[in-house]
Each structure stands twice: as C-alpha cells, then as structure tokens.
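Asker: Predicted model, plus sequence, below.
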Amino acid sequence: MGNPLDDLKPNLKKCYYCKKQNPLEESHKIRYKCSCDSCSNRKELIFICNKCYNAKTQFTPSGNGVIDEFIVETLDTMYGEMEFVSY
C-alpha cells in the first residue's frame, strides 16, 4: 500500500518550455509530434503551464515583421519570462 500522505501532494509535471514544476490541473496537455527519424515521428504528450501557454497562443502581431520575429523567437527559445513594458 502507498503512503497516505501521497494523496495530499499535488501531481506535478514539468513545463516543456519554462521547465518549472506545475500542478497537473494547471497544465495544458498537448500532443507533440517529434520531427526526428529515429522515433518514427511518434506523438508524445507534453505539458505546458498556463503562463507559457498564454504567451504562445495569445501573441498578437504588431505589424512590424522584425519585432514580431524577435518576440516569437524569444518566446520559443527562452526558458524565462518576457515582460511587455509600455513606453
């Protein structure tokens, strides 16, 4: 039998983008298709936290291609947070 205290612990999963541990109910489960040939493009289940999910899906292009490309590339490659500051 398992430890009764295990039921009290939240079920944590690591976010695919920011690599932080997040409760499962706060994560978005997404089927991700691998692009390598060694795994025959099998689909994997990845977890994305709310903060990363919103950053990836709620991005509104500014109309400036250079700035938009920078923002998209930064959101895709950075493991931290990007803060928008009005000027």
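Answerer: Alright, I've got the coordinates. Computed from a prediction, not measured in an experiment: that's the story for all the values here.
Asker: For the rest of this, base every contact and every neighbour count on C-alpha atoms.
Answerer: OK.
Asker: Relative to residue 44, how far out is residue 73?
Answerer: Distance from residue 73 to residue 44, counting by C-alpha to C-alpha, to the nearest Å: 23 Å.
Asker: In addition, the following structure is provided for comparison:
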Amino acid sequence: MLERGGVPFSNANVSFLRNFHIALADTSPTSASQPFVSTDGVINARARVLGGGTCINAGFYTRANSELVNESYPWMEKQIVHQPKLAPW
C-alpha cells in the first residue's frame, strides 16, 4: 500500500524531533500532515506523505511513583479480584 504525497524526509518538521509539534499543526500544502474530521466529528490529522502515519505519530508514557503503584496493587485486588468457589470433581 502506498499513501499519497511525496517523500517527507526533506521536511525539517518530520526529520527533527524538536519540530514534531509543528508537523501536526502545519496544514500547508507542503506539510506532512493533513487535517480531517472523522465521520463522528472528531478533528484530527493524518499523514500526507509516502510512508504513512509514522511520520507524524508519536507515543507518550509516564511512570507512576513506584510507592503509589505498590500500594495500589492490594487495593485493586481487593476491589476486583476474587477467589472462585471450587467444587470437587
């Protein structure tokens, strides 16, 4: 599968991480992203380059305080985990 558009790597907004935020906001004819509205009305951006959405996508994660995480496990287990009642075979 090929997506429409040109090769994105000459675009500084795609090639350099420090410009990532610009790539999503730039909707000019030479940008790597294109605005669209989904059928349910969600405003978003999609790739307009050869290679697809990986040129404008990123992942984010955070780590919780490990003490808080360790305290949360017993609470969660108490809330949702249960031991089934097993009958003899």
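Answerer: Everything's here; your move. This is a predicted model, so every value here is computed, not measured.
Asker: How alike are these chains, TM-score-wise?
Answerer: Remark: TM-score between the superposed chains equals 0.21 [TM-score structural alignment, normalised by the length of the first structure]; 30 aligned residues with a C-alpha RMSD of 3.5 Å.
Asker: okay, now residue 21 of the second structure: neighbour count?
Answerer: 12 (other C-alpha atoms under 10 Å).
Asker: Likewise for residue 75 of the first structure?
Answerer: Number of residues near residue 75 of the first structure (other C-alpha under 10 Å) recorded here: 19.
Asker: element containing it?
Answerer: helix 65-77 (DSSP states H and E).
Asker: Over to residue 46 of the second structure?
Answerer: Residue 46 of the second structure belongs to strand 43-47 when assigned by DSSP H and E.
Asker: buried ones in that strand?
Answerer: Residues of strand 43-47 of the second structure classed as buried: 45-47 (neighbour count, 16 or more other C-alpha atoms under 10 Å).
Asker: for stretch 65-75 of the first structure, same thing?
Answerer: The neighbour-count check on stretch 65-75 of the first structure (16+ other C-alpha under 10 Å) flags residue 75 as buried.
Asker: that older thread, distance to residue 68 of the second structure for the buried residues of strand 43-47 of the second structure - can I get that in JSON lines?
Answerer: Shown next, in JSON lines, are the buried residues of strand 43-47 of the second structure (distance: C-alpha to C-alpha, whole Å):
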{"residue": "45", "distance to residue 68 of the second structure": "36"}
{"residue": "46", "distance to residue 68 of the second structure": "37"}
{"residue": "47", "distance to residue 68 of the second structure": "39"}
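Asker: My guess is residue 27 of the first structure contacts residue 48. True?
Answerer: Yes: taking C-alpha atoms under 8 Å as the definition, residue 27 of the first structure is a contact partner of residue 48 at 5.3 Å.
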